[in-house]
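Enquirer: Sharing a model prediction with you, sequence too.
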Amino acid sequence: MKLSVIGCGYLGAVHAAAMASIGHEVIGFDVDHAKIERLAAGEAPFYEPGFNDLLRESLASGNLRFTTDPAALTGSTVHFIAVGTPQREDSDGADLRFVDAAVTGLLPHLAPGDLVVGKSTVPVGTAQRLADMVTPTGAMLAWNPEFLREGFAVQDTLQPDRIVYGTAIRDGAEVEILDAVYATALKGGVPRLVTDYATAELVKVAANAFLATKISFINAMSEIADATGADVTELADAIGHDVRIGRRFLNAGVGFGGGCLPKDIRAFAARGEELGHGRALRFLREVDEINLRQRTRLVELVEEALGGSVAGRRIAILGLAFKPNSDDTRDSPALDVATRLHGLGADVVSYDPEAVGTARRARPHLVFAESLEEAVAKAEVTVVVTEWDEFRELSPDAIASAVAEKKVIDGRNCLDPERWRAAGWTYRGLGRR
């Protein structure tokens, strides 16, 4: 099939390369010339495990091309909208300018029978509004939300845990076309759900809201654990055995970040208010507040470890990306903590296996190290804020001679407290005994 993907950021670029790898003829379109040049040269503009190889293989096959020329969209029969929906500058709502611009720019290139497929995360009600723009051309619109996890995006695109179609007609031509697009995954047994526009839009934001709530719940429990002497990790293990609860995402720490969960739960709460049902989603405000409070708690632990003030004290920050296996620093708790400590006058040196470049562009006033060893040199406290394997597997003896003081604060509760204490380190976690 001939497909186009409009928007070649994280979502769109991975989707385009993945669709080309299973045999579709794909054109990736974006208005960012620099990004398109890099992609066309087989160079990923972001770090994602497995994506570079997938990109190069798809380009070499001849199935994948990238362009900034909208005329190249003509001739594709399925057009995926994969542009960003960031938080608005003046409110918590989603900024739909890029989605609207993508669809408006696509209209002159649509032919009767074409299918426009939304993948961007949007407020409920958006798909119907866009359908009213698309259908006069004789084309159709469907909503096909993405469920990518950064660090696993290639796997999640080629082997998703479910595929959702939101359509105007449940058994319409849109379903047949999308079944052809995803034939490989469907033959592999991936569940397929066909629903209306509104439900498909809600699936994505509801899933993110649930995950954010689960994370903030265990972080709230970590506060109580600190106050009572309990251990939040043992607590999570115990309640996680309940099949109604489950252990996944019950890991207390500095909280979630990235380009999805924070802005999506805020936009969802804002949409609830627009619909006149803000009370139903009011709990998401508290979820957001708990999440942000974890960053403050971590800064306070650092201050406590250094006797009450961090001014002039050398602090090593291990981790800058919002999660491991990514270079994404959008709304990153790690980068936020480094920034806050710097603002308090600390001598902060930060390191991340992949995110130093993106962090430096976002916070050029901070100091960055090119290696873990450089970051911890003469540190009076070492703070783990992103749970990369390089940090999880770090031997406390390996860096003992480099630091000024053997103090470690585990912002992700990913280290073995007994191992570090046995090596002579003072260990502190969030909600850990």
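Expert: Structure's in. What do you need? Numbering: from 1, shown residues only.
Enquirer: okay, CA-based contacts and neighbour counts for the rest of this
Expert: OK.
Enquirer: The stretch 301-433 of the chain: helices as residue ranges?
Expert: All helices of the stretch 301-433 of the chain, identified by DSSP state H, counting those that start in this stretch, fall at 333-343, 356-362, 372-376, 389-392, 417-422.
Enquirer: can those helices go into JSON lines with extra columns for distance to residue 102?
Expert: Shown next, in JSON lines, are the helices of the stretch 301-433 of the chain (distance: least, Cα to Cα, whole Å):
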{"stretch": "helix 333-343", "distance to residue 102": "31"}
{"stretch": "helix 356-362", "distance to residue 102": "26"}
{"stretch": "helix 372-376", "distance to residue 102": "42"}
{"stretch": "helix 389-392", "distance to residue 102": "39"}
{"stretch": "helix 417-422", "distance to residue 102": "50"}
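Enquirer: here's the one I want to compare it with:
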Amino acid sequence: MKLSVIGCGYLGAVHASAMVELGHDVVGIDVDADKIAQLAQGRPPFFEPGLSEILTSATATGRLRFSTDIADAAGAQVHFIGVGTPQKAGSHAADLTYVDAAITGLLPYLAEGDLVVGKSTVPVGTASRLADLITESGSGASLVWNPEFLREGFAVQDTISPDRLVYGVAPGEAGERSVALLNEVYASAIAAETPLVVTDYATAELVKVAANAFLATKISFINAMAEIAEVTGADVTQLADAIGFDARIGRRFLNAGVGFGGGCLPKDIRAFTARAEELGRGESVAFLKEVDQINLRRRSHVVDLATTALGDRLHDGKVAVLGLSFKPHSDDVRDSPALDVAVQLHGLGADVLANDPKSIENAQAKHPQLRYSDVIADTLQDADLVVLVTEWPEFVEIDPVWAATLVKTRIIIDGRNALDAAAWRAAGWSYTGMGRS
């Protein structure tokens, strides 16, 4: 099929490349000329495992092209909207400027029977409003809301082989036609019997934000337990193991640490709260404010541990910070706990040298005041304190005996509970985990 993807950021670039991998012809549209030039040359503007390979393959076939002109979307049967919905300045609400602009810009090029597919994360009620705009245009096109469930670091896999598909469609015959057309797009996933939920617009919109709110709550719950564990002498890791054996709870996302970040969970739970308040049901998700606060508190807690560990020596002391991205296998530093910890330590007068396999350039653009290194040995050399805040394999696999020969003081704070505490202590290190005795 011939498809267009409006918005070629993280979501759109992955989706466009993956759709070609599934056999479709795709044009990707974005207003950022530099981004489009990079993509057209087969160079992703961000790091995502597997994306470079499928992007290079897709552009080589001639079935994937990129443009800054939305008129080039004309003639496509299905148009995916994958633009960003950032948090509004001075507000927790989502900024729908880019979604509205994408739909408005696309309207003149829609034809009878075309399908507009929203993938951006939006407040509930948005799809219904946009569907009305499309209907009023007289184009004869229809709207489906098809939320994405991508995990950074696994986005290519999640697009090609999703764990579920959700279609929010209009009622009646128009909705039935939309389902049939979108099933053609996702033919391989449908053939693989991927679970499919066909529902209304509001439910499809809520599925995405509800999923993110649940995951954020689970992470903050175990971090709240870590706070209790730290004052009682309990071990939150063993606690998580024990409750994780309960099938109703499960062990995944019960890893205490420095908290969640990135471009989705933090802004999505805030936008969900803001929308619930607009609907007069703020009390229903009021707990998400505490989820957010617990999450932010964990960053400050790592800084407090550093202050306790070094005392007066923190000022002008060398702190080796291992990690800048919000999670491993990503170069995303948006709302990153790791980068926030590095900035806070620098603000207290520490000489921070930060290391990350993929995120240094992005971090440097945001915080040029920090020092950076991509060589682990240089990062550790003469450090008074080591702080692990992103669990990249390169950091988790550091030999504590080798590291001890480089640092000035053998003190490490494991902000992700990712290290073998016994091995580090056996090598003479003062090891502090999160919620661990």
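Expert: Great, that's in hand. Since the structure is predicted, the reported quantities are computational estimates derived from the model, not experimental observations.
Enquirer: what about the helices of the stretch 301-433 of the first structure, which gets the closest to residue 29 of the first structure?
Expert: Checking those against residue 29 of the first structure by Cα to Cα gives helix 356-362 as the closest, at 23.2 Å.
Enquirer: average gap between that closest one and the second structure?
Expert: Aligned to the second structure and superposed, helix 356-362 of the first structure gives a mean residue distance of 0.6 Å (mean Cα distance after the TM-score superposition for the first structure).
Enquirer: same question, stretch 52-60 of the first structure
Expert: Looks like 0.5 Å for stretch 52-60 of the first structure (mean Cα distance after the TM-score superposition for the first structure).
Enquirer: hmm, who's touching that stretch?
Expert: Stretch 52-60 of the first structure is touched from outside by 14, 17, 18, 20, 21, 39, 40, 42, 43, 44, 64, 65, with contacts defined as Cα atoms under 8 Å, 6 or more residues apart in numbering.
Enquirer: Pull out the buried residues from that stretch.
Expert: 52, 54, 55, 56, 57, 58, 59 (16 or more other Cα atoms under 10 Å).
Enquirer: The aligned residue in the second structure for residue 188 of the first structure - how many residues pack around it?
Expert: Mapped onto the second structure by TM-score structural alignment, residue 188 of the first structure lines up with residue 192. Residue 192 of the second structure: 9 surrounding residues under other Cα atoms under 10 Å.
Enquirer: With residue 48 of the second structure instead?
Expert: Count around residue 48 of the second structure with other Cα under 10 Å applied: 20.
Enquirer: distance of it from residue 243 of the second structure?
Expert: 33 Å (Cα to Cα, to the nearest Å).
Enquirer: Same question for residue 291 of the second structure.
Expert: Counting by Cα to Cα, the gap from residue 291 of the second structure to residue 243 of the second structure is 20 Å.
Enquirer: who's more crowded, these two?
Expert: residue 291 (22 against 14).
Enquirer: Check which helix or strand that one maps to.
Expert: Element membership for residue 291 of the second structure (DSSP states H and E) is helix 287-310.
Enquirer: Chain neighbours aside, what residue packs nearest to the aligned partner of residue 292 of the second structure in the first structure?
Expert: When the first structure is aligned by TM-score structural alignment, residue 292 of the second structure is paired with residue 288. Sequence neighbours aside, residue 262 is the residue nearest to residue 288 of the first structure in space, at 7.2 Å (criterion: Cα to Cα, 6 or more residues apart in numbering).
Enquirer: Assign that neighbour to helix, strand or coil.
Expert: With DSSP: H, G, I helix; E, B strand; the rest coil as the basis, residue 262 of the first structure sits in helix.
Enquirer: tell me, how many neighbours does the aligned partner of it in the second structure end up with?
Expert: Under the alignment (TM-score structural alignment), residue 262 of the first structure pairs with residue 266 in the second structure. Here the number of neighbours of residue 266 of the second structure (other Cα under 10 Å) works out to 23.
Enquirer: those strands in the first structure, which residues are they?
Expert: 2-6, 25-29, 64-67, 78-81, 115-118, 140-143, 163-166, 192-195, 314-318, 347-351, 367-368, 381-384, 407-410, 426-429 (DSSP state E).
Enquirer: mean deviation of the last one from the second structure?
Expert: On superposition with the second structure, the mean distance recorded for strand 426-429 of the first structure (mean Cα distance after the TM-score superposition for the first structure) is 0.3 Å.
Enquirer: Now tell me what touches that strand from outside.
Expert: Outside strand 426-429 of the first structure, the residues that touch it by Cα under 8 Å, 6+ apart are 253, 301, 406-413, 417, 420-421.
Enquirer: which residue numbers in the second structure go with that strand?
Expert: Using TM-score structural alignment, strand 426-429 of the first structure pairs with 430-433 in the second structure.
Enquirer: Please tell me how far residue 110 of the second structure sits from residue 116 of the second structure.
Expert: 9 Å.
Enquirer: Look up the closest residue to the equivalent of residue 215 of the second structure over in the first structure, ignoring the ones flanking it.
Expert: Superposed on the first structure with TM-score structural alignment, residue 215 of the second structure falls opposite residue 211. Nearest residue to residue 211 of the first structure, sequence neighbours excluded (Cα to Cα, 6+ apart): residue 249, at 7.1 Å.
Enquirer: In this structure the one you found contacts residue 208, no?
Expert: No. The criterion here is Cα atoms under 8 Å, and residue 249 of the first structure misses it with residue 208 at 11.8 Å.
Enquirer: So for these two, which sits in the more crowded spot?
Expert: residue 208 (19 against 16).
Enquirer: quick one, what contacts that one?
Expert: 260, 261, 264, 265.
Enquirer: follow-up on the earlier one: for the equivalent of the residue nearest to residue 211 of the first structure over in the second structure, give me its contacts.
Expert: Alignment note (TM-score structural alignment): residue 249 of the first structure maps to residue 253 of the second structure. Neighbouring residues of residue 253 of the second structure by Cα under 8 Å, 6+ apart: 215, 218, 219.
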